[in-house]
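# Sharing a model prediction with you, sequence too.
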Amino acid sequence: MQTITTTAELARFCDLAKTQAYVTVDTEFLRERTYWSKLCLIQMALPGKQGEAVLVDPIAGGEGLSLDPLYDLFRHEGTVKVFHAARQDLEIFFVEGNVFPVPLFDTQVAAMVCGFGEQVGYETLVRKIARESLDKTSRFTDWSRRPLSEAQKQYALADVTHLRVIYEFLARELARTGRTAWVEEELGILLTPETYITRPEEAWERVKTRTTSGRFLAIVRELARFREEFAQGRNIPRSRVFKDDALLELASTRPANLEDLGRSRLLLPEARKGEIADGILAAVKAGLEARPEDLPRISDERDQLQVNSALADLLRVLLKAKSEEAGVAAKLIASSADLDVIAAGGRDVDALQGWRREVFGEDALRLCKGEVALSARGGAVRVIPA
């Protein structure tokens, strides 16, 4: 087992990887105490049961380890970079190196296309495809502490060594069924910078509230903007500034001074003074003073949809039938909200685009037009001409 701590060692491995058809990659990181993920370890393995597998230790390597050779490998289009559930890994590399690994293969997405269910876990694929079991004793370890134990190293390497077998199986299955392009279409979202960029001015859109008052939402917007900027600037979790329930309380009570802040039931003690308190008061004031034309509004477009509930139920039955027929996770084909939009006459949904239209969308539209009906026989649902 090799642990890489220098740029020269990393460059040697990455140069070797560039001569291979693929390389499997995983990371270990911490995010409990920071806004941005702290990269603690990178694992990589080359093809073949005895293919070289390494750990890259950016903590032990310190300033003597540059990840530039890894980023060069990520840009090398002759080698497929294989991950499982890649989103968080990709966010780390995008934030730290402004790079995406291409070509990319995500075994979780591929497994959903190949009939292994929704959001299938790595452990499940190891058991079903690699016919192996994982030692889970190091799952919740602190990956920032050094030195790493042998058990930690073995656990980390298992995340990429078994991944080789899983990737080769899924790649063959996709080629056999002609669905490789389906996975590539899904991975386009993971390779889009917008997926990982959090803009403070848009942070309020993630705060769940049933209130539609423009003035209330303006205060929510300013409080969420301040929280995001403060958390990003100091690299701390946004919950350390104040949580969503406290944010909504502040938007409702509209504190004007420190005395008002002191009456908050949900605000953390450290948020009642200093920079955070000043930021809260300024944000509430900005929200109260926002011009009427600048008040945010929640789109109620879907709430106003005239959904044909009977048709929506039929579409759900059709989706289940088509999902089982194609061996693709239903959640990957269409969401419940998509079905409601289709049942209300809407057509601008993902379920009617690309490969989803082929699997489900065409029959869904025909069902809406009354051109087909659904028939049940035993445990199967069939689409028949109407």
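Looks like it arrived, so ask away.
# rest of the way, CA atoms for contacts and neighbours
OK.
# can you confirm Leu10 is in a helix?
Yes: counting by DSSP: H, G, I helix; E, B strand; the rest coil, Leu10 is part of a helix.
# So it sits against Val56, correct?
Yes: Leu10 is in contact with Val56 according to CA atoms under 8 Å; the separation is 7.5 Å.
# Overlap of the contact sets of the two?
Common contact partners of Leu10 and Val56 (CA atoms under 8 Å, 6 or more residues apart in numbering): Ile4.
# Please name the nearest non-neighbouring residue to the most centrally placed residue in the chain.
Central residue check for the chain by CA atoms, centre = their mean: the C-alpha nearest the mean position is that of Arg87, 4.6 Å away. Leaving aside its chain neighbours, Arg87 sits nearest to Leu190 (6.4 Å; criterion: CA to CA, 6 or more residues apart in numbering).
# Could you measure from the one you found over to Leu30?
21 Å (CA to CA, to the nearest Å).
# Look at these two and report which has more neighbours.
Leu190 (19 against 16; other CA atoms under 10 Å).
# Would you enumerate the residues in contact with that one?
86-87, 90 are the contacts of Leu190 under CA under 8 Å, 6+ apart.
# repeat for Ile42
Applying CA under 8 Å, 6+ apart, we find Ile42 in contact with 25-28, 55-57.
# what about 10 Å?
Residues near Ile42 by CA atoms under 10 Å, 6 or more residues apart in numbering: 3-4, 25-29, 54-58, 89, 156-157, 160.
# In helices, which of the residues you listed fall?
Using DSSP state H, the members of the contacts of Ile42 that fall in helices are 58, 89, 156-157, 160.
# in the one helix or strand Ala283 maps to, what counts as buried?
Following DSSP states H and E, one finds Ala283 within helix 274-289. For helix 274-289, burial by neighbour count (16 or more other CA atoms under 10 Å) applies to 276-277, 279-288.
# what's the burial count for the nearest residue to Leu311 once chain neighbours are set aside?
Of all residues not flanking Leu311 in the chain, Ala343 sits nearest, at 5.7 Å (CA to CA, 6+ apart). Neighbours of Ala343 under the rule other CA under 10 Å: 25.
# now Ala343: how far from Asp142?
Taking CA to CA as the measure, Ala343 falls 48 Å from Asp142.
# Ok, Ala282 next?
Distance, Ala282 to Asp142, by CA to CA: 38 Å.
# for stretch 129-149, which positions count as buried?
Within stretch 129-149, the residues that count as buried by 16+ other CA under 10 Å are 129-130, 143-144.
# and here's the other structure:
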Amino acid sequence: MIPLIFDNAALANYCQRIAASTLLAVDTEFIRQSTLLPKLGLIQLFDGEHLALVDPLTITDWQPLIDVFANENMVKMLHSCHEDIEAFATIGITDITPLFDSQLAAHLLGWGSSVGFASLVERITNKVVDKSETRTDWLARPLADKQLTYAANDVLFLYPLYQTLKQELNSEQSALLLQEGQQLMQRKHQKLPFEFKYLEIKNSWLLTSRELAVLRELVRWRAEYAQQKDLALGLVFKDAQLFELAKRRPSTLESLMNIPDMPHRELRRHGKMVIELIERAKALPADACPQRFHHQEHFIGYKQEVAAVSAAVKKAATEQGISAEFLSVKRQLNEYINWCWRVSDQQRSTLPVPEYLKGWRRQVLLPYLPVPEHIAV
């Protein structure tokens, strides 16, 4: 039987035992079916000698683990860590450094952009990872021995991958990987304010200024409501549904209910609020509505700007010897375009700087990026 760490004293003792370790394999188990934030069900830790399965439902003092994760002399190794980072943030762990993501390491080595954990283990060790407990309810108690064994194996298999990946990576790739780990952590601290969340809606650039005003109100309300209720955004309204509401701008509950593919249960619950938000946006003066684009005298067009930036990224990737998919994903490209053209100069000063212009990406991309004349970088 694999024991669980249930109390603060046991967690503190474990953290003290591993304080001098140089590598810690880390994984989490969580539930995220209907909530905005992941619900931690288990934390797995292994430093090559000491295994710990930590029960986050009973621990109240996370400071010892916070200190371990912030220890710059101990590499924290995770696989595909995006959601793990979010899960750790729910218990106050917001600094994980140095962070070594084995999936990103495989990407840098040219083994694929999203290599799964089981595939990576099999490639390096020829061992097969049991994934039979993937659908376990990790918030249920007690956890069965087979569930604890399954969870423990994630870090027991993860730990020995480090040396192989380190040997395969050259010095430049190793440095880049750790820098990207820092960027992943910083990303979680730099959220787009609710009033600008509409910029993230697919194809929102196609809407008129008035339609954007409606979309802005709806998206902001959804974000606030989802945060208040801890609900997944799509369970309130999906992006495509908000986009359709912004285009149609219904003025009555009847017309609202007649829009195809709208969730009737949510319309019954929120219909009155949706109509109020739409009417509020309709009543705004024109200069209070979002513009589609700013500095249009220098704007060559949305698709043309996207094509120009995409070409710049590909050229930088080729000449710098970095995978284009590692250097940039679509979210980052859209973030740059929005920051350059879809907000005013005053608004831009209040928003997070795009990832293209921060950290290692800035050094790689800035000589290639088309930077608009109205932006000082």
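Noted; the coordinates are in hand. All values reported here derive from a predicted model rather than from experimental measurement.
# before we move on, back to that, wait, isn't the residue nearest to Leu311 of the first structure in contact with Val349?
No: between Ala343 of the first structure and Val349 there is no contact under CA atoms under 10 Å: 11.6 Å.
# Kindly indicate which of the ones in helices among the contacts of Ile42 of the first structure lies nearest Asp260 of the first structure.
Asp89 (42.2 Å; CA to CA).
# Aligned against the second structure, show me the partner of the closest one.
In the second structure, the residue paired with Asp89 of the first structure according to TM-score structural alignment is Asp84.
# in a helix, that's where Glu217 of the second structure is, yeah?
Yes: assigned with three-state DSSP, Glu217 of the second structure falls within a helix.
# That one maps to what in the first structure?
That one, Glu217 of the second structure, aligns with Glu222 by TM-score structural alignment.
# Now do the contacts for that match.
Contacts of Glu222 of the first structure were listed using CA under 10 Å, 6+ apart, and they are 200-204, 228, 251, 279-280, 282-288, 290.
# what is in contact with Ala343 and Val349 of the first structure at once?
Common neighbours of Ala343 of the first structure and Val349, using CA under 10 Å, 6+ apart, are Ala337.
# which residue packs closest to the residue opposite Asp230 of the second structure in the first structure once aligned, ignoring adjacent ones?
The equivalent of Asp230 of the second structure in the first structure is Asn235 (alignment by TM-score structural alignment). Counting by CA to CA, 6+ apart, Asn235 of the first structure lies nearest to Tyr35, which is 4.7 Å off, once chain neighbours are set aside.
# quick one: secondary structure of the one you found?
Under three-state DSSP, Tyr35 of the first structure falls in the coil class.
# For it, which residues are in contact?
By CA under 10 Å, 6+ apart, the neighbours of Tyr35 of the first structure are 228, 231-240.
# again, only this time at 7 Å
Tyr35 of the first structure sits next to 231-232, 235-238 when contact means CA atoms under 7 Å, 6 or more residues apart in numbering.
# which of those are buried?
By 16+ other CA under 10 Å, the contacts of Tyr35 of the first structure give 231-232, 236-238 as buried.
# Which residue, other than its chain neighbours, is closest to the residue mapped onto Gln119 of the first structure from the second structure?
Alignment note: Gln119 of the first structure maps to Ser114 in the second structure; criterion TM-score structural alignment. Excluding the flanking residues, the one nearest Ser114 of the second structure by CA to CA, 6+ apart is Gln103, at 6.4 Å.
# The one you found and Gly112 touch, don't they?
No: taking CA atoms under 7 Å as the definition, Gln103 of the second structure is not a contact partner of Gly112, at 8.8 Å.
# Give me the more crowded residue out of the two.
Gln103 (21 against 14).
# Helix or strand: which one has that one?
Per DSSP H and E: Gln103 of the second structure is located in helix 102-108.
# Can you list the neighbours in contact with the next helix or strand after that helix?
Per DSSP H and E, helix 102-108 of the second structure leads on to helix 117-125 as the next helix or strand towards the C-terminus. Contacts with helix 117-125 of the second structure, where a contact means CA under 7 Å, 6+ apart, come from 79, 127-129, 157, 161.
# Only the buried residues of helix 117-125 of the second structure, if you could.
Under the neighbour-count criterion of 16+ other CA under 10 Å, helix 117-125 of the second structure has 117-118, 120-121 buried.
# again, but for stretch 308-328 of the second structure
309-310, 312-317, 322-324, 327-328.
# Disregarding residues adjacent in the polypeptide, which is nearest to Val349 of the first structure?
Asp338 (6.1 Å).
# what does the helix or strand that that neighbour is a member of rub up against?
Using DSSP H and E, the element containing Asp338 of the first structure is helix 336-343. Here helix 336-343 of the first structure makes contact (CA under 7 Å, 6+ apart) with 307-308, 311-312, 315, 349, 351.
# now do 10 Å
With contact meaning CA under 10 Å, 6+ apart, helix 336-343 of the first structure is reached by 301-302, 305-316, 319, 330, 344-352, 361, 364-365, 367-368.
# In terms of secondary structure, what does the helix or strand just after it contact?
Using DSSP H and E, the helix or strand that follows helix 336-343 of the first structure in sequence is helix 354-356. Helices and strands touching helix 354-356 of the first structure, by 3 or more CA pairs under 10 Å, 6 or more residues apart in numbering; DSSP states H and E, are helix 180-190, helix 330-333.
# so which of those helices gets nearest Thr79 of the first structure?
helix 180-190 (15.3 Å).
# corresponding residues in the second structure for that closest one?
Helix 180-190 of the first structure lines up with residues 174-184 of the second structure when matched by TM-score structural alignment.
# Please compute how far the matching stretch lies from its chain's middle.
15 Å (CA atoms, centre = their mean, to the nearest Å).
# now do stretch 202-220 of the first structure
Worked out by CA atoms, centre = their mean, stretch 202-220 of the first structure lies 23 Å from the chain centre.
# What is the burial count for the counterpart of Gln163 of the second structure in the first structure?
Aligned counterpart of Gln163 of the second structure in the first structure: Glu168 (TM-score structural alignment). When neighbours are counted by other CA under 10 Å, Glu168 of the first structure registers 14.
# Distance check, Glu168 of the first structure against Pro47 of the first structure.
For Glu168 of the first structure, the distance to Pro47 of the first structure equals 9 Å [CA to CA].
# Name the residues contacting each of the two.
With CA under 10 Å, 6+ apart, Glu168 of the first structure and Pro47 have common neighbours Tyr22.
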